[in-house]
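1. Show me the folded form of this:
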Amino acid sequence: MARQTLSLRRRLRKRLRAAGAGVTRYVGNHPLVAGVAGTLIAVAMAGLTLLTLGTGRADALDHARQTSQNLVAIISGDLARNVEIYDLSLQAMVDGARDNVAATLPADVRRAVLFDRATTAAYLGGAYLIGPKGEVIASQNDDVNDAVRLADRDYFLVHQRSPTVGLYFSHPFRSRLRDGKLSVGLTRRIDDASGAFAGVALLAIRIEYFQHLLDRIDTGQLGSVFIVMDDGTLLARKPFVPRDIGSSMAKSPTFERMSAHTAGTYVARSSMDGVRRMYTYARVPGTPLIAAVAPSVDEVLAPWWHRSRIAGAMTLAFGAVFVTVSWLLAFALRDKLRAQAALLRLAATDPLTGLGNRRVLDNRLDEEWRRAQRSGQPLSVLFIDVDHFKHFNDAYGHASGDEALITVAECISAAVRRSVDVVARYGGEEFAVVLPDTAAEGALSVAEKIRRKVQGRDVVQSDGAPVTVTVSVGCATCVPAMGESAHDLLAAADRQLYAAKAGGRNRTCSAQWAAASVAQDSSA
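-> Predicted coordinates for the structure are as follows:
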């Protein structure tokens, strides 16, 4: 079992090495892939960073929403609990006012019966019994002012008009009993024995209670937290602006959304100061109040923006460096490939004539031989030699000899036009041409075309006198068979070249070779 595991690991390592080598070879052969891959990786990194930053932004907003919901729940809970306590005190006051026995008690005892300890709570402006004409008939602190009438107050009129109102939460008012202090009244109706209106029980809550409740909440420099009645009357706000207390925000777009639902969260721009805030609100159970917390979106996202700028700058910097290095590597690989290709061209090209050299000839001849074997098509070879070239060099110099070779190479290239044909300098003044899929007649036609082109060209000497050169061409054609080789075909063409030279030069000799023997010879 251990040997099998070890063998499996070795095979896996070999495959991984082979895969890595394959990738390396592919990148080496396609250098721009490195640059494109590096760019795509950098873009992917940037996209991942943007996705992460987007998720972070959503998390920051979600955290602010949850925090605001918790704060709203705290404010709402405090308000609901105190209103419930105050309502119990009001109900006790109503019951005491309807008790005929309590009316016969001494004043101090009657106050103790009517007003419990809850009416002495902090921020409670006072507890009062108000008669059917709006007069104050009893007070928690025995500070009854007979001249004060409260029959015009909304909390009095609403109970006077309807016996089914229950607990009523008044709008803010300036107290006539406490030197104009701003208060909110909680009231309940008092009926006499016959059910007729007999006055109201009033608990005056100082407006500072609501403001004190909000002062403990931190929503940042641009944030806001406020308590508003369901008709849009503002009771408290932070930041505190005295003139705003008691004003109506019923027409504000932000309030319109609050009044339509029990609770919720939304983002909007304030019509008062233009700050974009996240409003989280909820109605206070058992009251006409709405508590809202609205931190500034910019302040909520400030830490996220700070992190995003750092992450964005680092991603941009690293991405730019990565892309730059990738493209530098790509260009370096491209230059290396170009240099290698140039070296290969130099290694495969005759420097004088620009034709393929002997190595190219041998490789391509072997390839075409095998292909002709598979296809059963004829393969032709031309062997070309410049006539009396040694004498030409001796008479006109090596520079003219080189010019003559270049001229002959140009004539051969002009006559051999197919991309599959191979033209090469065999050595010295000898050239060779490989003609795939070409029969003897076609090869002889190409050979004659070459011979005539060379004969029609002049080599200009240093003294300006033109000199004509000629070539002899040997042709061989065969359909490759088993047991033969490409060198046999080349040797047959060479023999025809010598036959052309022996026949007087400046001519072409051809042999159609089959079954390892020359089947037909001809000359032109």
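
2. From now on I want contacts and neighbour counts done on CA atoms only, so please keep to that.
-> Fine.

3. so what's residue 32 up against?
-> 327, 330-331, 334 (CA atoms under 8 Å, 6 or more residues apart in numbering).

4. So what touches the one helix or strand residue 205 maps to?
-> When elements are defined using DSSP states H and E, residue 205 is found to belong to strand 197-206. Surrounding strand 197-206, the residues in contact under the criterion CA under 8 Å, 6+ apart are 86, 90, 93-94, 119, 123-134, 156, 159-160, 163, 181-192.

5. The next helix or strand after it: which residues count as buried?
-> Remark: after strand 197-206, the chain's next helix or strand is helix 207-215, criterion DSSP H and E. Residues of helix 207-215 classed as buried by neighbour count (16 or more other CA atoms under 10 Å): 207-211, 213-214.

6. again with stretch 491-498
-> For stretch 491-498, the buried set under the neighbour-count rule, 16+ other CA under 10 Å, comprises 492-498.

7. here's the other one to compare against:
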Amino acid sequence: MGGSTRSVSKVAAVATAAALIALLSILGTWAAQAYFMSIDRAEERAMASAKIVSSHVSWIHQMGTQTVRRIDDALRLTDLRFDGNIRDMDLATQGLPSGVQAYVVDAEGRTLYSTDPEIKPVDITDRDYFKAVRDGQIEYVSSLLISRLNGNQIFVFSRRIVREGRFMGAIMVSVPAEITRPIWETVDLGGNYAVSFIRDDGMLVARYPLPGTTLDMSGYILFTKYLKDAPSGTYFAEASPMDGVKRLVAYRRVEGTPFIAVAAADYEFLMQPFRQTLLMLIVVAAMVIGGAAAAGWWIRHLLRDQEQQSAQLAKALETNEMLLREIHHRVKNNLQSVMSLVRLQMRGSESFEALSSRIKSMIAVHEQIYKHDAYAQIDAAELIKAVVSSAVSAHDAKLHVEFDLQSAPVSADKATALALLVNEVVTNAIKYAYPDGEEGRLLVALTAPNEVGKSRLSIIDNGVGFDVSAVSSGTGTRLIDGSVRQLDGSYDFQSQAGTRFAATVSLV
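-> Predicted structure coming up:
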């Protein structure tokens, strides 16, 4: 009596563990896929935003450089000597965006011309944008500065004025850093995101939201690593050098300018959809594990009572069988509950259809077990028929299926692997052998075990075939590989007048 009880308990534990392992493997694969899909979508969105920032930065650069050149042309015949008066030059600066101001100074930095109605004397001779052109550079773009006229954040385009080989002064176009706000609003990455552009020597030129200070990024990983590897790309910044926020950063060199455009997306905001999916998977896993644990505890409790009541052996055995049927029935119901939760989260998607089909194949295993009271082994031929019929019905396929199945026992711990393997290959045939939904034929064959205990499983269609060497290592391929390994076997695909799948497997 004790040995029989332990045997029944072992079968229940193996069946439940096999179902849990298979389900948790699927949920784990799903979670990994959801994570990598979230990362891919975030990177695509960040790169698209960096392109938008790049196009705006290119326009700002053209606006600044063309304005200083246009002013230089307009001043060709003008006397640039300082006479104590500041003259207006609206004609040469028409069309500048709001807040952009232009100035002309002489060789000593004194203002000669200005578009700024609130201009006042300030010393700019120590500013890099004046010193650079004074020392011989034709044109220059400053990093982020604080205006000495109004205290606002600005950056400056400057151009050297040369007459008859002599330095006569400089032209400056002052651009408010607020000009980046429309770019930020256009990008709208959500959460705590930012846009900026940086000079190619690492100095911050402008950013929105406005920074608290200027920043030298020449020693930061963007310049020490990523820009050396590629002119554009993405990377994760665990802590922004400006505000410490974790972001996904997309960068792009702006062609024809000395700038790098940056769109930095809030990592926590981008990962919210994945976290919602992960929470749902955790709830599903907890339900299944909790249900299985409760059922396992209950079975163990009853089996222990049966051992103590040897006088009621016949009734105890009958109760054991009833309880095992209930286990598989409950596992089947739990799997159906999982399908309902998955349907609510991923209704209509291709991922749902694939996951639904795999769970149905697991359900078929438990139906065969509790319908036939076959707890250690079930008939592989009947299981394969049930799985194939379920897959064809689920996809509403117009297939004529022929079976050439010899009865062979399959152990309970290998039944799930066999069901998942058959479901995956048949589903692939339905989806890819007959892509336009045309009618076709499918042959499913299984031989009895040979002298070394190996059976041969064949699934053959007469569809369009495929290039065996071009098969990608997706979820389906990994599931086939894993199932065959659980069956201690090997397999191969051949594509001749259709597709032939053949596997040599051990079912017990």
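
8. Overlay them and tell me the TM-score.
-> Scored by TM-score structural alignment, normalised by the length of structure 2, the superposition of the two chains gives a TM-score of 0.50; 303 aligned residues with a CA RMSD of 4.1 Å.

9. from the buried residues of stretch 491-498 of structure 1, which is closest to residue 273 of structure 1?
-> Distance from residue 273 of structure 1 was checked for each of those by CA to CA. The minimum falls on residue 493, at 100.4 Å.

10. just to revisit the earlier point, among the contacts of strand 197-206 of structure 1, filter down to the buried ones and hand me the PyMOL syntax, if you would.
-> The following PyMOL line selects those of the contacts of strand 197-206 of structure 1 that are buried, judged by 16+ other CA under 10 Å:
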select buried, resi 86+90+93+94+119+123+124+125+126+127+128+129+130+131+132+134+156+159+160+182+183+184+185+186+187+188+189+190+191
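
11. quick check: the strand holding residue 205 of structure 1 aligns to which part of structure 2?
-> Across structure 2, the stretch matching strand 197-206 of structure 1 (TM-score structural alignment) is residues 167-176.

12. so how far is the matching stretch off the chain centroid?
-> Relative to its chain's centre, stretch 167-176 of structure 2 lies at 46 Å (CA atoms, centre = their mean, to the nearest Å).

13. residue in structure 2 matching residue 150 of structure 1?
-> Checking TM-score structural alignment: residue 150 of structure 1 goes with residue 124.

14. Residue nearest the middle of structure 1, spatially speaking?
-> When structure 1 is reduced to its mean C-alpha position, the nearest residue by CA atoms, centre = their mean turns out to be residue 47, at 3.0 Å.

15. can you tell me how far it sits from residue 54 of structure 1?
-> When CA to CA, to the nearest Å is the yardstick, residue 47 of structure 1 and residue 54 of structure 1 sit 10 Å from each other.

16. what do you get for residue 278 of structure 1?
-> Residue 278 of structure 1 sits 18 Å away from residue 54 of structure 1 when distances are taken as CA to CA.

17. Between those two, point out the one with more neighbours.
-> Looking at residue 278 of structure 1 and residue 54 with other CA atoms under 10 Å, you find the greater number of neighbours at residue 278, namely 26 against 14.

18. give me every residue that touches the counterpart of that one in structure 2.
-> Taking TM-score structural alignment as the alignment basis, one finds that residue 278 of structure 1 is matched in structure 2 by residue 248. Residues counted as contacts of residue 248 of structure 2 (CA under 8 Å, 6+ apart) are 42-43, 46, 234-237, 264-267.

19. For those residues, which ones persist in structure 1?
-> Compared against structure 1 with both residues aligned by TM-score structural alignment, their matches' CA atoms under 8 Å, these retain 43, 234-237, 264-267.

20. and of the residues you listed, the nearest to residue 78 of structure 2?
-> Comparing those against residue 78 of structure 2 with CA to CA picks out residue 264 as the nearest, at 46.1 Å.

21. what residue of structure 1 takes the place of the closest one?
-> Under the alignment (TM-score structural alignment), residue 264 of structure 2 maps onto residue 294.

22. re earlier: so which helix or strand takes in the closest residue to the match of residue 278 of structure 1 other than its chain neighbours?
-> Nearest residue to residue 248 of structure 2, sequence neighbours excluded (CA to CA, 6 or more residues apart in numbering): residue 236, at 4.6 Å. Counting by DSSP H and E, the element that carries residue 236 of structure 2 is strand 232-237.

23. Check the mean deviation of that strand from structure 1.
-> Here strand 232-237 of structure 2 is compared with structure 1 after superposition; its mean distance to the aligned residues, by mean CA distance after the TM-score superposition for structure 1, is 1.6 Å.

24. Stretch 284-291 of structure 2 now?
-> In the superposition with structure 1, the aligned residues lie an average of 2.7 Å away from stretch 284-291 of structure 2, counting by mean CA distance after the TM-score superposition for structure 1.

25. Buried residues, that stretch. List them.
-> The neighbour-count check on stretch 284-291 of structure 2 (16+ other CA under 10 Å) flags 284-285, 288-289, 291 as buried.

26. Count the residues that sit near residue 246 of structure 1.
-> 19.

27. helix, strand or coil for it?
-> Under the three-state scheme (DSSP: H, G, I helix; E, B strand; the rest coil), the conformation of residue 246 of structure 1 reads as coil.

28. quick one, what contacts it?
-> Contacts of residue 246 of structure 1 were listed using CA under 8 Å, 6+ apart, and they are 171-172, 233-235.

29. For residue 132 of structure 1, which non-adjacent residue is spatially closest?
-> Take residue 132 of structure 1 and drop its neighbours on the chain: the residue closest to it by CA to CA, 6+ apart is residue 199, 4.2 Å away.

30. mind checking how far the one you found is from residue 233 of structure 1?
-> 26 Å.

31. Also residue 360 of structure 1?
-> Relative to residue 233 of structure 1, residue 360 of structure 1 is positioned 98 Å away (CA to CA).

32. All the strands of the stretch 201-350 of structure 1, in order from the start?
-> Secondary structure of the stretch 201-350 of structure 1 (DSSP state E, counting those that start in this stretch): strands located at 224-229, 234-238, 263-269, 276-283, 289-294.

33. Out of the ones you listed, the one nearest residue 305 of structure 1 is which?
-> Ranking the strands of the stretch 201-350 of structure 1 by proximity to residue 305 of structure 1 (CA to CA) places strand 276-283 first, at 15.9 Å.

34. The closest one against structure 2, how far on average?
-> So strand 276-283 of structure 1 averages 2.0 Å relative to structure 2 (mean CA distance after the TM-score superposition for structure 1).
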